[in-house]
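Build me a structure from this.
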Amino acid sequence: MTATTSHKLSVVEKIGYSLGDLAANLIFQTLVTFIAFFYTDVYKIPASTATSIIFFCGLAGAFFNPVMGMIADRTRSRWGKFRPWILWTSIPFGVIALLAFSTPDFGPEGKVIYAFVTYFLLVIIYSANNLPYSALSGVLTGSMAERNSLSSYRFVAVMVAQFIIQVLLLPLVLILGDGDKAAGFENTMTLFSVVGIIFFLITFFTTKERVVPTAEQTGSIKQDFVDLFTNKPWIVMLVLTILVFVTLALKGGMYIYYFENYLSEPDIALFLNDIGFNGFIAGLNSALTSMGLTTFHWPEDAATSGFSLFNAGGIIFMIVGIGFSKGLADKYGKRNVFASALLVSTLFMLLFYVYPSDAIGLVFLSQVLHGFFYGITIPLLWAMIADVADYSEWKNNRRATAIIFSAMIFGLKAGLSIGGALVAGILAMYNYDADLAVQSPETIHGILTAVSIYASIPFLLGVAAMFVYEINKTMELQIEQDLIDRRSSQLAE
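Below you'll find the predicted structure:
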């Protein structure tokens, strides 16, 4: 094997790589956002049973990540360590995703068994696909500047997928199913599966693993874990990943309650009308019906409509923020830019606490500004994890990219689980009652506190964690150059 010192990536390779994340997130975002709704409202599985399926299968997927990381790090093929997994899992991923959102006509017990098996297979195949995909970013290039650029491309694709799922999926389900949600989900997932398989294949054929060891590395599983837990930057990044995704799950889960119970619905309706959004939807549907097409089924009640537009605005400005990420990181270093942007984004989130219920314009403005500054951090989190893999090789003379990424993905899933549980826990603590038309002042105050102060605490702890993360701009450059020199000298021997 050779050690490559020229690690400039073409635009084609960056786009090709990013399409893999778009493909995975069409499925993953649907899973995270709509699987509970699909089970309870479409497939008619009892909510308590659906909760157990989601919890136990999700936990199994989280613990499978480190196993998959060790398997991927020990994979040997003519295509490399990680690229072949994208190829091997592309078609199974698409097929299982379609099966997981299908509704075969079984009895009550048969539905539960079918849902459990398909969900379990989906989280396992997701790990087998996405863990090597994430680790691939650490071996496409040894240039940390190029990784910043690659991450920006990648997470624009992620935001596109997130926009499609959070803003457009329900209208797609209604349109493609002609009002039948079961048929709509199946037809939508068929579309996503076909597109996903094509995009995974593009990722495989347009990428190349360049960062490879000059000699076969050997090491035990025990040594993998010793390297991990003596790697201080890895520990910091694991804690940071958990904290970030706790906040994302907590605020994401609470916003719908904020719109339905705190914000004034008449003022939301007035705001949507004043900015021309209602007129835009009416004009769009008029154009569609004039062409003989089905209307665009946008939510009609003001709270849900405002919530969907609120999400759309945040995602669009996250994409804008991602565009600034590379330039800032190249100039000031990932650590400093990440901490600064995360802090500013948190301040805009804290402002929700002081806004009155009729300040709809200020709520939307804070959301887009929060989205912009948080967007700057999105590529940097995963680029820093790739840097931690370099740090491990630099310190230990052993490269274990996938096991490092697998631990971070475990942190991601743990954060999502904790944040999701906090949503239900906080609602219970403040005596939320879904049967009440109007919640008590105590409950409304709890919801307001959750989307502002409680959701901000993990982000602020994440900012504090950056003060003990030692890979600054100077060390980034030193690690990059030392590894290039080391690989070159080993080749010359």
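
C-alpha only now, for contacts and for neighbours.
OK.

Quick check: chain neighbours aside, which residue is closest to residue 353?
residue 452 (5.5 Å; C-alpha to C-alpha, 6 or more residues apart in numbering).

Contact partners for the one you found?
349-353 (C-alpha atoms under 8 Å, 6 or more residues apart in numbering).

Go again with 10 Å.
Residues near residue 452 by C-alpha atoms under 10 Å, 6 or more residues apart in numbering: 251, 254, 346-354.

and what of residue 86?
If you count contacts by C-alpha under 10 Å, 6+ apart, residue 86 has them with 20, 93, 128-133, 136, 197, 200-204.

Go again with 7 Å.
Neighbouring residues of residue 86 by C-alpha atoms under 7 Å, 6 or more residues apart in numbering: 129, 133, 200, 204.

For residue 15, the count of nearby residues, please.
Counted by other C-alpha atoms under 10 Å, the residues lying close to residue 15 total 18.

where's whichever strand or helix holds it relative to the chain centroid, distance-wise?
Secondary structure assignment for residue 15, by DSSP states H and E: helix 11-37. Relative to the centre of its chain, helix 11-37 is centred 8 Å away, using C-alpha atoms, centre = their mean, to the nearest Å.

and for comparison, fold this next one:
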Amino acid sequence: MIQQNAQKLSVVEKVGYSLGDLAANLVFQTFVTFIAYYYTDVYGLAPDKAQWVIGTCGLLGGVVLAPIIGALADRTRTRWGSYRPWILFTSVPFAVLIFLTFSTPNLGETGKLIYAFATLLLLMSLYTSNNLPYSALSGVLTGNMAERNSLSAYRFVAVMVAQFIIQALLRPLVLVMGDGNEAVGFEKVMQIFAIASVICFVITFLTTKERMQPEKSDNSIGQDINDLFHNWPWAVMLFSVVLLFITLALKGGAYVYYFKYYADTQALTQFFNTIGFTQLITTIQGIWPNFKWPTEPDASAFGLFNGAGILMMIVGIGLSKPLADRFGKRNTFGVGLFISTLFILIFFAIPKDAIGLMFTSQILHGFTYGVTIPLLWAMIADVADFSEWKNFRRATGIIFSAMILGLKGGLTIGSSVLVGLLAGYGYQRGLALQADETIDGIRLIVSLYASIPFFAICVLMYFYPINKKMETQIESDLNERRKAAGK
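Predicted coordinates for the structure are as follows:
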């Protein structure tokens, strides 16, 4: 490893890097939150067909492709570095597939199924080809672990911005821009997101620099994979990533159903009046007559609910670095995740008219989960350092590719399980009222089922060996090696 400089990163570079995650998450957060709803209630696939499309495309475009892209990115050598070119050259194709995937052509039942499969498979493949090198890039911008903590904080503030746009505003925007037609609305909104993504990716490419430049290696892909399977922290983090994104897909994708079919409409309206939201919309429309906001209470509740949680996540992110610097990433991540999971579990017991309690639980979950958000990818970057420390070889791309594989695997499993559970509990698209069994199933999905993977991660953290003491030792030893080698 040739380390040109382990200098601190400028604010411009941190912001520029974070815009790449903003762009990617305009799609990723849409997938987490709306892919089940989009394919069943908007695009019009039956739940079993939607489950097949989501599961197969996620497996092929994410899980199978990830290690291939990781190995290729590690072996890419250009004047711009190993990972930045991937971000640049995939940006436009990625944007095109965003638009195509969220379009609803009139092709008949079989034609729509084929179209959904083809576009989602290509979108997932391009997402992997873009986001995996992007994630690996964080491991070569600097060798300073404290700077990585800071970079992760910037990065995940950008994630929260994208998450706020998608989870708080997307459904209202879709209803307004489609004039009540969600298929038209999705197409228009995602076209805007596609253009924005290209701009953000280009800025990321222009403002970042790969300082940790790997030497040309004769290691085979087989050797890289062998190193992975002898890297215990990598195994712990891989399983943790899978479990984490299963939960995010389950609860994130089920909340739209939760508010549409479980939360009491009259209680929602009263809650909006109590907090002044109804008056705020009326005031805005008095000043700006062309301002539109959906009249559906569940759409407003879904947006406000997610928005409140995201704002508190941002507060939690702000505390992440000082807590990690004091207690170590592992301990901070494990404790924060455990507490946040308790506020997921409580949702099964919340009555349908206790709207204030729903929002309070979401706010507390958002704050405690926010503390953990920047630490996940910073810990994965530490795993790459651990591999170099133990094996005297660095394979950042393939380590991150395995994590992206876990991410895509968890997301695919979670989204597929969500659609499968909905079908199993008798969900029927288009009904104004669902059966009691279906509603109970939705409550179980957002609470008990979603909490189990998070609790399992907390147990796994006991087996993750890179504590604060080891972090310091790894950083010190690697710096000494590089100095001794004159690199």
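
SS state for the aligned partner of residue 451 of structure 1 in structure 2?
Taking TM-score structural alignment, residue 451 of structure 1 has residue 446 as its aligned residue in structure 2. Put simply, residue 446 of structure 2 is helix when judged by DSSP: H, G, I helix; E, B strand; the rest coil.

contacting residues for the closest residue in space to residue 446 of structure 2 that isn't next to it in sequence?
Among residues not flanking residue 446 of structure 2 along the chain, residue 251 sits closest, at 4.5 Å (C-alpha to C-alpha, 6+ apart). By C-alpha under 7 Å, 6+ apart, the contact set of residue 251 of structure 2 is 445-446, 450.

of all those residues, which comes closest to residue 267 of structure 2?
Top of the list for closeness to residue 267 of structure 2, among the contacts of residue 251 of structure 2 and by C-alpha to C-alpha, is residue 446 at 19.8 Å.

The closest one: what's it in contact with?
250-251, 254-255, 347.

Return the distance of it relative to residue 115 of structure 2.
As for residue 446 of structure 2, its distance to residue 115 of structure 2 is 30 Å (criterion: C-alpha to C-alpha, to the nearest Å).

what does residue 475 of structure 2 align to in structure 1?
Using TM-score structural alignment, residue 475 of structure 2 pairs with residue 480 in structure 1.

Likewise for residue 248 of structure 2?
Under TM-score structural alignment, residue 248 of structure 2 pairs with residue 248 in structure 1.

Wasn't the residue nearest to residue 446 of structure 2 part of a strand?
No. Assigned with three-state DSSP, residue 251 of structure 2 falls outside any strand and is helix.

Against which helices or strands is the helix holding residue 15 of structure 1 packed?
With contacts defined as 3 or more C-alpha pairs under 7 Å, 6 or more residues apart in numbering; DSSP states H and E, helix 11-37 of structure 1 has these neighbours: helix 144-163, helix 181-206.

ok, now which ones touch the nearest residue to residue 244 of structure 1 once chain neighbours are set aside?
Distances taken as C-alpha to C-alpha, 6+ apart put residue 459 closest to residue 244 of structure 1, at 6.0 Å, once the chain neighbours are dropped. Residue 459 of structure 1 is in contact with 243-244, 247, 342, 346, counting by C-alpha under 7 Å, 6+ apart.

which secondary structure element contains residue 459 of structure 1?
Per DSSP H and E: helix 455-465 holds residue 459 of structure 1.

Show where the lengthiest helix in structure 2 falls in structure 1, residue numbers please.
Determined from DSSP state H, the single longest helix within structure 2 is helix 355-391. Mapping helix 355-391 of structure 2 onto structure 1 (TM-score structural alignment) gives residues 360-396.

compared with structure 2, how much does the matching stretch deviate?
Once fitted to structure 2, stretch 360-396 of structure 1 is off its aligned match by 0.7 Å on average (mean C-alpha distance after the TM-score superposition for structure 1).

how about that stretch: buried residues?
Residues 360, 363-364, 366-394 are the ones in stretch 360-396 of structure 1 that count as buried (16 or more other C-alpha atoms under 10 Å).

ok so, going back, and the host helix or strand of the match of residue 248 of structure 2 with helix 11-37, angle?
Using DSSP H and E, residue 248 of structure 1 sits in helix 232-257. Orientation of helix 232-257 of structure 1 against helix 11-37 (axes from the mean of the first three to the mean of the last three C-alpha atoms, to 10 degrees) gives an angle of 50 degrees.

got the buried residues for the helix or strand following helix 232-257 of structure 1?
Once the chain leaves helix 232-257 of structure 1, the next helix or strand it forms, by DSSP H and E, is helix 265-274. By neighbour count on 16+ other C-alpha under 10 Å, the buried set for helix 265-274 of structure 1 is 265, 267-269, 271-272.

which one of the residues you listed is nearest residue 237 of structure 1?
Within the buried residues of helix 265-274 of structure 1, proximity to residue 237 of structure 1 (C-alpha to C-alpha) peaks at residue 268, which comes in at 39.1 Å.
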